[in-house]
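Enquirer: predicted model and sequence follow; I will ask about them next.
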Amino acid sequence: MNQQTSWPALLITIMACLLVGTGCGQKIAVDHGRPAPPRTSTPPKHKATQKTYTVMGQTYTPLPSATNYTETGIASWYGSKFHGRLTASGEVYDMHQRTAAHRVLPMQTWLTVTNLDNGKTTRVRVNDRGPFVKNRILDLSFQAAKDLGIVGPGTARVRIQAEGTRTTWLTGPFYVQVGSFTIKDNALKVCSKMQQQGYAQSRIHPINLNGQTFWQVHAGSFATMADAQSALKRLAVQSPSSFILAD
């Protein structure tokens, strides 16, 4: 698997020492073939993650709030090499969850991340520190990178917008995004296919990025997150990069 940066490992090691004391010299077992157990709520923010810290001679001071925070730059991703290890928040890294590492945003901040090259969008929760590579602003989990179409190329230009430190998703209605197209007719064809499959309120949604219009196809709608998750399992068979979004 493509591993784009090893810098999160430094913070993982530091926080492992802070959180488990003498255990920092012990190798942590990693299960690459099985996702970590699902979590029913957002883990609490660890006090140490809001302290000023220094990496490679550079000092960083985490922001007290993510209100109105936006940023544009290069995102990368990290995967199986770190799966099962501790993140800077003290949470175990699960490459199959939608999470991210950021140098200064408060832990548990929810971000909307948009790939400016293809128009794909996903939501992630900050639970780690990094990336500590020049000209990169965000390190994504494998699942988030997959949503955005970044796994193959390894990096992409993105825009991030902070939503706050939510512990739950937005209220519905919910949709499943099954594609993003630069040609409207292609989006209309996929939307029609979704409607024929029983997703009567499927729609196309245009967004403009740097003068280029992308036509997103949203299948739905769904009244609850549970309904959307069930639909996602079915739709992901034909559209592997599908993900849930909320109005």
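Expert: In hand now; what should we look at? Residues are numbered from 1 along each chain as shown.

Enquirer: only C-alpha atoms from now on, for both contacts and neighbour counts.
Expert: Noted.

Enquirer: does F181 really touch K189, like I thought?
Expert: No. Proximity of F181 to K189 does not meet the contact threshold set by CA atoms under 8 Å, at 10.8 Å.

Enquirer: okay, those two: which has more neighbours?
Expert: It is F181, of F181 and K189, that has more neighbours when counted by other CA atoms under 10 Å, with 20 against 12.

Enquirer: quick check: that one vs N208, distance?
Expert: Using CA to CA, to the nearest Å, F181 is found at 12 Å from N208.

Enquirer: what do those two both touch?
Expert: Taking CA atoms under 8 Å, 6 or more residues apart in numbering as the criterion, F181 and N208 both touch F214.

Enquirer: any buried residues in the top strand by length along the chain, and which?
Expert: When the chain is parsed with DSSP state E, its longest strand is strand 212-222. By 16 or more other CA atoms under 10 Å, the buried positions in strand 212-222 come out as T213, F214, W215, Q216, V217, H218, A219, G220, S221, F222.

Enquirer: structure B:
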Amino acid sequence: MTVARLCRTCLLIVLGASLVACSGSGKRIESPAATAIDRNAPSIRPTLEDGAPSYLMDVSGIPDAVPTPHDGAYKATPYTLMGVRYEPLQDGRNYREEGIASWYGTKFHGQLTANGEVYDLYAMTAAHKTLPLPSYVKVTNLENNREVIVRVNDRGPFYSERIIDLSYAAAQRLGFADKGTARVLVEGIDPVAWQQENNRDRQLVDAALDNVPASNGELYLQLGAFSNSQAAEQLRQRVQAMVSASVSVSPVQLQRQTLHRVRVGPVASEAEAVRLMDRLRLADLGSPTLIRAN
């Protein structure tokens, strides 16, 4: 990753103040991991060589970036680096590309990104050569089907075969930080449409929770109950290939019949339930029921 990092440093030096001047407010964007970080963890200092922090925090609780409509100027001006001219897209909402993702970490932690924000290796952010800054994309690891939403606020990577450079936290969430690279699908997000859809899902979850008796039980999504155990197992396998949460089949005796329930969970939070419900619905897997169970 050293060459790519050097390229990023060159880009910041060459573009310098012009990048910061066009970045909107130029204010620091606080990491969405702020409430998840262990406050007793050692502080992270920039290093000469890039890599993971010496204190390896559990990043599973760090939430995705939240797509937010941008009311300022976008950074989408052409630039030249190492003899190559790049023509950024003016609109990244319909962007879709498969390719190799890499990540960057301690060498750039605390430094300004091309968008004039402060890079935080524990934030859900990314670098891209041609998407307008800022943009939001969903990144899916095609090797394990894990996915994250990140805010694109930097330029890179400048290896020709790599299409996106993720933060350390995003790479960890996708399960390839130790490996270094992974084949991914990158899809642009329309923040306005995303928020409308998310609000609708939020209402669905709220309505579902209104019908769930209050208890200390954990949240699950129930996908169905089948008299045929093979049908239940087929659905379990199909859903498990799509989500990182556990998917299980459990038999339950109802009068003279045995039904095989297919459940996802326990689900970590109501926000996670929203994402799962939306994804399962889009995959034509029905409308899961939100339940509490011990």
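Expert: That came through, no problem. Remember, predicted model here, so these are calculated numbers, not experimental data.

Enquirer: beyond the longest strand of structure 1, next helix or strand please.
Expert: Per DSSP states H and E, strand 212-222 of structure 1 leads on to helix 225-238 as the next helix or strand towards the C-terminus.

Enquirer: now the angle between strand 212-222 and that following helix, please.
Expert: 130 degrees (axes from the mean of the first three to the mean of the last three CA atoms, to 10 degrees).

Enquirer: buried residues, helix 225-238 of structure 1. List them.
Expert: Residues M225, A228, Q229, A231, L232, L235 are the ones in helix 225-238 of structure 1 that count as buried (16+ other CA under 10 Å).

Enquirer: next: stretch 51-58 of structure 1.
Expert: Using 16+ other CA under 10 Å as the test for burial, stretch 51-58 of structure 1 gives Y53.

Enquirer: read off where it ends up in structure 2.
Expert: Using TM-score structural alignment, stretch 51-58 of structure 1 lines up with residues 77-84 of structure 2.

Enquirer: can you map out the strands along structure 1?
Expert: Using DSSP E, the strands found in structure 1 span residues 53-55, 58-60, 70-78, 99-101, 110-115, 121-128, 136-141, 156-164, 174-181, 203-209, 212-222, 243-246.

Enquirer: out of those strands, which is closest to L86 of structure 1?
Expert: For the strands of structure 1, distance to L86 of structure 1 was read as CA to CA. The smallest value, 9.0 Å, belongs to strand 121-128.

Enquirer: mean shift of the closest one relative to structure 2?
Expert: Taking mean CA distance after the TM-score superposition for structure 1, the mean distance separating strand 121-128 of structure 1 from the aligned residues in structure 2 is 0.8 Å.

Enquirer: now for that strand, which elements pack on it?
Expert: Here strand 121-128 of structure 1 touches strand 99-101, strand 110-115, helix 142-148, going by 3 or more CA pairs under 8 Å, 6 or more residues apart in numbering; DSSP states H and E.

Enquirer: which bit of structure 2 covers the last one?
Expert: So the one you mean is helix 142-148 of structure 1. Using TM-score structural alignment, helix 142-148 of structure 1 pairs with 168-174 in structure 2.

Enquirer: repeat for the second one
Expert: Aligned by TM-score structural alignment, strand 110-115 of structure 1 corresponds to residues 136-141 of structure 2.

Enquirer: what sits up against that stretch?
Expert: 65, 67, 146-152, 174, 182-191.

Enquirer: on that earlier part again, which one of the buried residues of strand 212-222 of structure 1 is nearest Q196 of structure 1?
Expert: Nearest to Q196 of structure 1 among the buried residues of strand 212-222 of structure 1, with distances taken as CA to CA, is A219, at 10.9 Å.

Enquirer: for stretch 133-146 of structure 1, buried residues please.
Expert: Those would be R136, I137, L138, D139, L140, S141, F142, Q143, A144, A145, K146, for stretch 133-146 of structure 1 by 16+ other CA under 10 Å.
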